[in-house]
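K.L.:
A predicted structure for the sequence below; I have some questions about it.
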Amino acid sequence: MEFQVFMQHLTNGISLGSLYALIAIGYTMVYGILRLINFAHGDIFMIGTYVAFYGVTLLALPWWLSFIVAIIFTCFFGMMIERAAYRPLRNSPKISVLISAIGVSFLIENLAIVIFGGRPKAFPIPPMFNKIIHIGGVSIVSLTFYIPVITLALLMGLVYFIHHTKTGMAMRAVSKDYEAARLMAIDVDKIISLTFGIGSLLAAVGGIMWGLKFPQLVPLMGVMPGLKCFIAAVIGGIGDIKGAVLGGFILGLGEIMIVAMLPALTGYRDAFAFILLILILLVKPTGLMGQKLTEKV
């Protein structure tokens, strides 16, 4: 493989891995506190993309304002889902919460088909994200640079928030023990709702960047990326933010490089994620950076 071609695929892999990492953080944050897999996370990702789309096309908002509105709306949308579907089951068996999460996912997907329609829509791409940059014979779309930078900035901000603010300290306390956190005068319900809000915010940013990178919107667009980002979180060690980022990059780079080196396996690109998941679970069930966790009761 020529060096220029290799660099082309490498940048694409880093870009895709950044997207997976950003969305996987939402899974891992919710699991870290609730021990709950929010299977509606991929659909929240889809909602954020559609809100951004209609903000630009229907309301004629500037693209940057539409993106901000979409991110804020999706943040509150995630908090509403937590309030309506998960909080009433807080003290129920884990299987009840899991069924609720799956039900919410199907509900959002089918409502989206009814409201948005099943026909694909073209996501508008601002010119600044669509410029071609030439570096040493390699042609790279400017969005390829923006995605890792935005992901890194949000990751650094999140890590700082969790480790250097009182709210972040409260989140870490709730992740360890609900009852002890309540005894420390921490509003557990508020912290859990905020966690869902932050995870949904990251999903919205990831969804918008996904729409810019793959500009075709359909109501089921969040299903496969949602599954892959869940796999990325498990590979890295679900519950660990840095592990989710590592898993996202491994998955993104692996997908692109396998297709680049073995074009005959292009049709099996999605299967790579599931094969990698099985191998990781066989070798290290807690993930690459995961630690053994006790079940909350």
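P.N.:
Good, I have the coordinates. Numbering: from 1, shown residues only.

K.L.:
contacts, neighbours, all on C-alpha from now
P.N.:
Fine.

K.L.:
so which residues of the stretch 151-297 of the chain form strands?
P.N.:
Applying DSSP state E, counting those that start in this stretch to the stretch 151-297 of the chain gives strands spanning 216-217.

K.L.:
for the stretch 1-150 of the chain, which segments count as helices?
P.N.:
3-34, 41-57, 63-81, 94-116, 143-164 (DSSP state H, counting those that start in this stretch).

K.L.:
and the comparison structure, right after this:
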Amino acid sequence: MFLEQLINGITLGMVYALIAVGYSLVFGILRLVNFSHGSVYAFGAHFALLFISMNLGVIPAIALSVILTGVLGVLIDKSALQPLRSKKSKPIAALITTIGISYIIQNLLMIGFGSQTKFFPKLFDYGTVNILGSQIGTTQLFIFLVSLVLLSVLTYIIRFTRVGLAMRAVEQNQKAAHLMGIDVNKVITFTFFLGGASAAIAGSLISGYYQMVYAGMGFMAGMKAFSAAVLGGIGVLYGSIFGGVVVGISESFAATYLGGSYRDAVAFVILILVLLVRPNGLFGKKGITKV
């Protein structure tokens, strides 16, 4: 039982980490908490379901959803956030704007797909495998492996590629990066695309795990992922991964030993306790001004 719940928690945690990475990427570049990210996650899950229902195949359907959701992330920035930056608006204006966008996306999903809960097919279900005497579903293993690979790819992009170097330069000092010939707007665009794409993958994986989608699914998942990002140190990629795993494991064990009604609260209790001791998060950098 313990091993099964631990694996359940790690599996959920890796998916939360994928969502949390979107928060960290945008915050690292713009010092902005993008509260529309949870609805972007729900958007990706709904369109994955739409493309799967068109008999395109699971992988092509998710790939199309990833591209479309990445484009949505870019549109959010270009239509709402970039004009605010050009006017040098206060950070609170952008923060409120992302909250408004979140509700707009959620309501558009209700209009387009309905407000009821819809069935999402289980992904790559080939039964169970025995690991140290515990029966673990192949779906869980698949979600864990996919999340691990994607997080590794994101880490590689940010740490070892030219665009990743540009992102880190913009994160440290936008004006200096611009003077060095870096197109700051293109870097921000790529960041929003990357965040939207990772949210779409996470939405597809979680929907396949729970076998359902609904318009408001992004609220709690987004809050847990935000908690994971803050817990690890928002703006720090590996901190988001660690925070996601902690939130996932705590949720899994809370549901088992305290009851399902407490599973959401435990993650936030841990977050509050950590922030009382380390306000910048476990791996956060001192001097980061949080919005």
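P.N.:
Perfect, thanks for sending it. These numbers come from a predicted model, not from an experiment.

K.L.:
which of the helices of the stretch 1-150 of the first structure sits closest to residue 271 of the first structure?
P.N.:
Nearest to residue 271 of the first structure among those is helix 3-34; the distance by C-alpha to C-alpha comes to 15.7 Å.

K.L.:
next, the angle helix 143-164 makes with the closest one.
P.N.:
Put simply, helix 3-34 of the first structure runs at 30 degrees to helix 143-164, going by axes from the mean of the first three to the mean of the last three C-alpha atoms, to 10 degrees.

K.L.:
and helix 3-34 of the first structure, what's buried?
P.N.:
Residues of helix 3-34 of the first structure classed as buried by neighbour count (16 or more other C-alpha atoms under 10 Å): 7-34.

K.L.:
now swap in stretch 122-133 of the first structure and tell me
P.N.:
123-125, 129.

K.L.:
would you mind telling me which of the helices of the stretch 1-150 of the first structure is nearest residue 216 of the first structure?
P.N.:
helix 41-57 (10.2 Å).

K.L.:
who are the packing partners of that closest one?
P.N.:
Secondary-structure packing of helix 41-57 of the first structure (3 or more C-alpha pairs under 8 Å, 6 or more residues apart in numbering; DSSP states H and E): helix 3-34, helix 63-81, helix 94-116, helix 188-213, helix 223-236.

K.L.:
with the second structure superposed, average distance for the third one?
P.N.:
Right, the one you point to is helix 94-116 of the first structure. If you overlay the two and look at helix 94-116 of the first structure, the average distance to its match in the second structure is 0.7 Å (mean C-alpha distance after the TM-score superposition for the first structure).

K.L.:
the second structure: matching residues for that helix?
P.N.:
The aligned range for helix 94-116 of the first structure in the second structure is 91-113, by TM-score structural alignment.

K.L.:
the helices of the stretch 1-150 of the first structure: which one's closest to residue 187 of the first structure?
P.N.:
Closest of the helices of the stretch 1-150 of the first structure to residue 187 of the first structure is helix 3-34, at 13.5 Å (criterion: C-alpha to C-alpha).

K.L.:
coming back round to it: which residues are in contact with the match of helix 94-116 of the first structure?
P.N.:
Identification of contacts with stretch 91-113 of the second structure by C-alpha atoms under 8 Å, 6 or more residues apart in numbering yields 32-40, 42-43, 46, 76, 80-81, 84, 115, 215-216, 291.

K.L.:
which of those are buried?
P.N.:
Buried subset of these (neighbour count, 16+ other C-alpha under 10 Å): 32-40, 42-43, 46, 76, 81, 84, 215-216.

K.L.:
what about residue 160 of the first structure, how many neighbours?
P.N.:
12 (other C-alpha atoms under 10 Å).

K.L.:
tell me how far it lies from residue 154 of the first structure.
P.N.:
Between residue 160 of the first structure and residue 154 of the first structure the distance is 10 Å, computed by C-alpha to C-alpha, to the nearest Å.

K.L.:
do residue 230 of the first structure as well
P.N.:
Separation of residue 230 of the first structure from residue 154 of the first structure (C-alpha to C-alpha): 19 Å.

K.L.:
now do residue 56 of the first structure
P.N.:
Going from residue 56 of the first structure to residue 154 of the first structure by C-alpha to C-alpha gives 24 Å.

K.L.:
who has more neighbours, those two?
P.N.:
Taking other C-alpha under 10 Å, residue 56 of the first structure and residue 154 do not tie; residue 56 has more neighbours (19 against 15).

K.L.:
so how far is residue 69 of the first structure from the more buried one?
P.N.:
Counting by C-alpha to C-alpha, the separation of residue 56 of the first structure from residue 69 of the first structure is 11 Å.

K.L.:
over to residue 197 of the first structure?
P.N.:
The gap separating residue 197 of the first structure from residue 69 of the first structure is 14 Å, by C-alpha to C-alpha.

K.L.:
okay, these two: which has more neighbours?
P.N.:
Neighbours per residue (other C-alpha under 10 Å) separate residue 197 of the first structure from residue 69, with residue 197 holding more: 25 against 17.

K.L.:
mind checking what the more buried one lines up with in the second structure?
P.N.:
Aligning on TM-score structural alignment places residue 197 of the first structure opposite residue 193 in the second structure.

K.L.:
which residues touch that match?
P.N.:
69-74.

K.L.:
aligned to residue 287 of the first structure, what sits in the second structure?
P.N.:
Taking TM-score structural alignment, the alignment pairs residue 287 of the first structure with residue 281 from the second structure.

K.L.:
that match - nearest residue in space that isn't next to it in sequence?
P.N.:
Counting by C-alpha to C-alpha, 6 or more residues apart in numbering, residue 281 of the second structure lies nearest to residue 233, which is 4.2 Å off, once chain neighbours are set aside.
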